[in-house]
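> Give the three-dimensional model of this entry:
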Amino acid sequence: MRTHFCGLVDETLIGQTVTLAGWTDVARNQGGVCFIDLRDHEGIVQVTVELDNAQVFAIAASLGYEDVLQVEGVVRARHAVNDRLRTGKVEVIASAITVLNKAAPLPFHAHENPGEETRLKYRYLDLRRPQMQRMQRTRIRLVQALRRYLDARGFQDIETPILTKATPEGARDFLVPARMHPGEFYALPQSPQLFKQILMVAGFDRYYQIARCFRDEALRADRQLEFTQLDMEFAFVGERDVQDFVEQMIRAIFAEVIDVELAAPFPRMSWAEAMRRYGSDKPDLRIDLELVDVAELVKDCGFAVFTAAAHDAEGRVAALRIPGGASLSRKQIDEYAAHAAKYGSKGLAYIKLSEAGEVASPIAKFFAQERLAALIAHVGAGNGDIVFFGAGGYNTVCDFMGAVRLKAGKDFGLVSDGWRPLWVTDFPMFEWDEQAQRFVALHHPFTAPAVDDIAQLRAHARTAVSRGYDMVLNGNEIGGGSIRIHRPDMQSAVFELLGIGQQEARAKFGFLLDALNYGAPPHGGIAFGIDRIAALMAGTDSIRDVIPFPKTTGAQDLMTDAPSPIPDEQLAELHVQVRGGEK
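Reported below is the predicted structural model:
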């Protein structure tokens, strides 16, 4: 049907007859001549139809946007070169045009940028747009490069089950009724975690998989119900073995796919330091702003919000200096307070220093003059700056002050260019869930603690550190992993600390505990978010742009109208009864 791709026609083909196939990107009838920009997945070439070929000219004059064509013609050098096109030095003089399919009037044109709802409803048209083609190709090159890199280094690509056992310990599982086992269900995997650990027990040593994963959770720009991970696992390794290997891999992949040289080596930062300095366990180091602890300077002031947090062993009072921030109006300051409230803040105090050095602040009255001056000096504020303060529980203050830091960095143009990767290490082993009154795992229940002594872990569970690690790039966690628990007694102890009793542990994870009993080697691994890395490489804020058929934030597929009701007869076959109202 075609001899060449449109976007690959060049000067080497001048004088030759070619057959092309593609879509009408633009058709221009200029009276004595018609010009067609013919597009396929490789690009655009100009097709010229001259008036002396009356039959072909009539077809060309009738063409509309996105009509599908087959064109035969001779390649000729263009008189007016178009430097914006790879094919801009040549054109194809059409001798025959066949309309393979007429396109109906379009809801939008390939060169427009419609609203996201329209884009997702007509995703096939959206994906034809040049910028979407570019982003999808970036993702394709990323996956190809990862496979080549790992295949060449002895990793084994092993598929793990999609229909598996429900073991909810975090996000909700998607459940699948088991028709042949009435009343029982499979779950779609949130990750291949347990299977890849069992592959290490089975002696496969180095595993990887480009894995589809599923989590029934709220969506946002960087999260989907179904997503793709690069999962990896290594036997007989420690933290640095895993980290050093995958760091080299990520540097190589960025260089190959988008010609970017990342720092070598990546800096390392403990979780505690990241939270203290940046209020985040995935700090964006392109923003040169840091939180400063001021509890010692405010514990005796007259402002009860500060003093309560300063005297609380689990509290924090933190300050953030924003250079040039004195330009903020009261309305804009209120917007920062509203932004902080989304992350748990009950109020955002501030001190504004005018260019003349005058202090404007609703909290200044609570400080003696010399103590206020000492506070301002401690945070490094100068004329023209604003200082925001947050007080409350330590992690809550980190969350909302970290969010204020990111907003200020963007608002004031303080995000530097380039790529700033780092490792965040030494995560807490557990978090205390006040509502459930129990510990929950910060990474997952299979992450090994830094201490190898069970009694010591039990005695110091609140402060225990794990052997977990995350790779962060420009404020995005692109990979997370850990050294795993390989001893059954330690795994049982961790389950116990998480409030998972022996009976529940056997019901949910008995197969893992059994496997660990039969000579499990020390092992560890990591998983990288393919969607997130592809989005960073493509320069988009939303992973939906690099996923061919994503869901909306309302968890719907607008193109196929999924999810949708299921007929009663089909539900009966699955032994499922639906309760609740109509959609």
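> From here on, just use CA atoms for contacts and neighbour counts.
Fine.
> Going by secondary structure, the closest residue to A349 other than its chain neighbours is in what exactly?
Taking CA to CA, 6 or more residues apart in numbering as the measure, A349 lies nearest to F389, with 5.0 Å between them; neighbours along the chain are not counted. With secondary structure defined by DSSP states H and E, F389 is part of strand 386-393.
> name the helices or strands packed onto the helix or strand just after that strand?
Using DSSP H and E, the next helix or strand after strand 386-393 towards the C-terminus is helix 394-411. With contacts defined as 3 or more CA pairs under 8 Å, 6 or more residues apart in numbering; DSSP states H and E, helix 394-411 has these neighbours: helix 271-278, strand 315-322, helix 330-341, strand 386-393.
> now the angle from the longest one to strand 386-393?
Using axes from the mean of the first three to the mean of the last three CA atoms, to 10 degrees, one finds that helix 330-341 and strand 386-393 are set 30 degrees apart in direction.
> The residue nearest to A349 contacts K346, correct?
No: applying CA atoms under 8 Å, one finds F389 not in contact with K346, separated by 11.5 Å.
> Same drill for these two, tell me which one is more crowded.
Between F389 and K346, counting by other CA atoms under 10 Å, F389 is the more crowded of the two (21 against 17).
> got the contact list for that one?
317-320, 348-350, 401 (CA atoms under 8 Å, 6 or more residues apart in numbering).
> Sequence B follows; please return its structure for comparison with A:
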Amino acid sequence: MYRTHNCGELRKKDVEKKVVLSGWVKKIRNLGSLFFIDIRDYFGITQLILSKELVTKNFFLGKEFIIRVKGKVVERLSKNNNIPTGEIEILVSHIDLLNSSLSPPFTIENETDGNEEIRMIYRYLDIRRDFIKNNLITRHNLVLEIRNFLSENGFLEIETPILINYTPEGARSFVVPSRIHTDKFYALAQSPQLFKQLLMIGGIDKYFQIVKCFRDEDSRSDRQIEFTQIDCEMSFVKEHDILAFFEHFIKHIFIKMKNVQLDSFPCISYSNAVKMYGTDSPDIRFDMSFVELNDLVKNKNINFLKTQELVIGIKIIKYHNYHDKMNCFLKKIENGNFFWIKYLYDRTLLSSNQNFLNEKIINIFVKYFEALPGDLLFFSYGKKIKTREELGKIRLKIADFLKLKNSKIFKPLWIKDLPLLEWEEESKRYKAVHHPFTSPKEEDVHLLERYPKKIRSKSYDLIINGIEIGSGSIRIHNKNIQNIIFRHLGFSRKEIESRFGFFIKAFEYGVPPHGGIAFGLDRLVNLLEGNKNIKNFIAFPKNNYGKDIMINAPSILEKEKLKELHLR
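The predicted model follows:
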């Protein structure tokens, strides 16, 4: 047999047992007459003691060689409290070489010397590191918890097609040529959206799926071109039903995975999120919400500001504790539409622009913000959209400087009432903010024909620590409204029939009110573990250019294959 025990299970109670272990050589220490070898498998590490003759008379041993040993468990004289097997070692009586290994291109340790590129080329070696292996175990446990929770709450797991029809909406799709059907193509599903709605029409009450999705977009540290969604849909529900249930769901996950009790999730509208934080994905672990100052600067007749479209500010409490770092940061942005006021502990007031900030104006702002010694006031002004965006970015940079982004603190919130449509200047048509099947709010339906840009949707995004973890909506279940939305998106009747005819036809047979949500599994597990790169939780990820550099994908097809697919 290859093993009687694994390399992580033997303890002091097993002393005197005769055992067989198999695994990879992690470390070799040659003490002359004796060799100490650490052997590693999936379960852990065990130290071996071998005589010099036992090793050298049979074969050469190197790191990552696979060996099988027979021997006796003995108590270890110098204990290693860093590993579970640290009280014992194996006195080896026989050793077999199962397979040799080249010298690894990087050290297979948690603190490795391998950069990301080399580790992705040799990902199978990277997985041997506890860091990656344990991440994959965490992901497995999370998926198991999700599947059990949803199943116990009446959700039915159903698979939907991956190869679907191409639809000219949303992100770019990967297309797949058909060998059998000349000049026709499938598309890889960006999400199971239409199919899960059809399941609701089919009478399924609650559906979920842990599903691979594909989008032909640029990869980055928090996004892959193929990613995994926790996809859910429910019939006969309103917004508050979905928000209540999935708040319960997320709280359950955090308790089970992190033993963290989350507070109730606040809800704010999309428009208020942008007004208060300059983004629709605000991080609320720290405050620093925007204060609008247009009325103040007009009432106080502050000339250089009262003509601006928007003037906003934030207060940074006890900035002085990070004085040197913040000063370095402030110098980098002095040339923008910004200015700042420092309230020093000796009650001295300093400002970034002495040309237009006199003592009177400085005191107006200090009094308005109720600033205290040690605080910093930061201001931005200009066009509304750009001013909010810029101050939103600066707010996050300041939070980094002040180390306010504690990865062990989790602050979720729901962002609601996103716009239904947004105008694309380049294509001269509207684009769905979520997707074309999102329902407008009842109170905005009257705006559908004439003022589509003003319509709010029955949508909701779950943001945790500034990261979008989930996104969903109540769906349209009225055929007329669905057709109006398609028209606003610029689809002709022929395109609607070609791309969505099967879906529109289903509306003739009784569509229940329904809605759902999808969570990014990769992002969720990454957030739970306080990491900054979702690649660390994916067994075989793509790089930031969408390439798998281990298998060299994508690659060029031979001419014969292209001809078979009718592409030549």
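> Could you dump the helices and strands packed on helix 394-411 of the first structure into JSON lines and include distance to I162 of the first structure?
Compiled in JSON lines, those are given as follows (distance: least, CA to CA, whole Å):
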{"stretch": "helix 271-278", "distance to I162 of the first structure": "33"}
{"stretch": "strand 315-322", "distance to I162 of the first structure": "44"}
{"stretch": "helix 330-341", "distance to I162 of the first structure": "39"}
{"stretch": "strand 386-393", "distance to I162 of the first structure": "40"}
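> for these, which one sits closest to D531 of the first structure?
Taking CA to CA as the measure, those were each checked against D531 of the first structure, and helix 271-278 came out nearest at 24.3 Å.
> outside of the following helix or strand past that closest one, which residues touch it?
Toward the C-terminal end, the helix or strand that comes next after helix 271-278 of the first structure (DSSP H and E) is strand 291-293. The contact list for strand 291-293 of the first structure (CA under 8 Å, 6+ apart) reads 276-279, 316-321, 379, 401.
> does L63 of the first structure really touch A27, like I thought?
Yes: under the criterion of CA under 8 Å, L63 of the first structure makes contact with A27 at 6.7 Å.
> which SS class is N141 of the second structure?
Secondary structure assignment for N141 of the second structure (DSSP: H, G, I helix; E, B strand; the rest coil): helix.
> Number of residues surrounding it?
Residues near N141 of the second structure, counting by other CA under 10 Å: 14.
> and if you look at L285 of the first structure?
As a burial measure, the neighbour count of L285 of the first structure was computed by other CA under 10 Å and equals 19.
> same thing with the one 4 residues further on?
As a burial measure, L289 of the first structure scores 21 neighbours (other CA under 10 Å).
> if I look at it, how far off is F266 of the first structure?
Shown here: L289 of the first structure relative to F266 of the first structure, a distance of 20 Å by CA to CA, to the nearest Å.
> List the contacts of the closest residue to S270 of the first structure other than its chain neighbours.
With CA to CA, 6+ apart as the criterion, S270 of the first structure has its nearest non-adjacent residue at 4.7 Å, and that residue is T425. Residues counted as contacts of T425 of the first structure (CA under 8 Å, 6+ apart) are 268-271, 467-470.
> one more time with 6 Å
The neighbourhood of T425 of the first structure, defined by CA atoms under 6 Å, 6 or more residues apart in numbering, consists of 270-271, 469.
> what's the answer for D470 of the first structure, then?
Contact criterion CA under 6 Å, 6+ apart gives 423-424, 479-480 as the residues in contact with D470 of the first structure.
> which of these also appear as contacts in the second structure?
Contacts conserved in the second structure for the contacts of D470 of the first structure, using both residues aligned by TM-score structural alignment, their matches' CA atoms under 6 Å: 423-424, 479-480.
> out of those, which are inside strands?
Using DSSP state E to define strands, the subset of these located there is 423-424, 479-480.
> Counterpart of A455 of the first structure over in the second structure?
Using TM-score structural alignment to pair residues, one finds that A455 of the first structure aligns to H446 in the second structure.
> and that match, which of the three is it?
H446 of the second structure is classified as helix under three-state DSSP.
> ok, back up a step: including distance to F5 of the first structure, could the contacts of strand 291-293 of the first structure go into JSON lines?
Putting the contacts of strand 291-293 of the first structure into JSON lines (distance: CA to CA, whole Å) gives the following:
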{"residue": "R276", "distance to F5 of the first structure": "55"}
{"residue": "R277", "distance to F5 of the first structure": "53"}
{"residue": "Y278", "distance to F5 of the first structure": "50"}
{"residue": "G279", "distance to F5 of the first structure": "51"}
{"residue": "R316", "distance to F5 of the first structure": "62"}
{"residue": "V317", "distance to F5 of the first structure": "62"}
{"residue": "A318", "distance to F5 of the first structure": "59"}
{"residue": "A319", "distance to F5 of the first structure": "59"}
{"residue": "L320", "distance to F5 of the first structure": "56"}
{"residue": "R321", "distance to F5 of the first structure": "56"}
{"residue": "V379", "distance to F5 of the first structure": "61"}
{"residue": "M401", "distance to F5 of the first structure": "53"}
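> Put together a markdown table for those residues, with distance to R179 of the first structure and neighbour count on each row.
Output for these, formatted as a markdown table (distance: CA to CA, whole Å; neighbours: other CA atoms under 10 Å):
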| residue | distance to R179 of the first structure | neighbour count |
| --- | --- | --- |
| R276 | 52 | 22 |
| R277 | 53 | 19 |
| Y278 | 50 | 27 |
| G279 | 48 | 28 |
| R316 | 54 | 26 |
| V317 | 56 | 28 |
| A318 | 56 | 26 |
| A319 | 58 | 25 |
| L320 | 57 | 26 |
| R321 | 60 | 25 |
| V379 | 64 | 18 |
| M401 | 50 | 30 |
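> Thanks a lot, see you next time.
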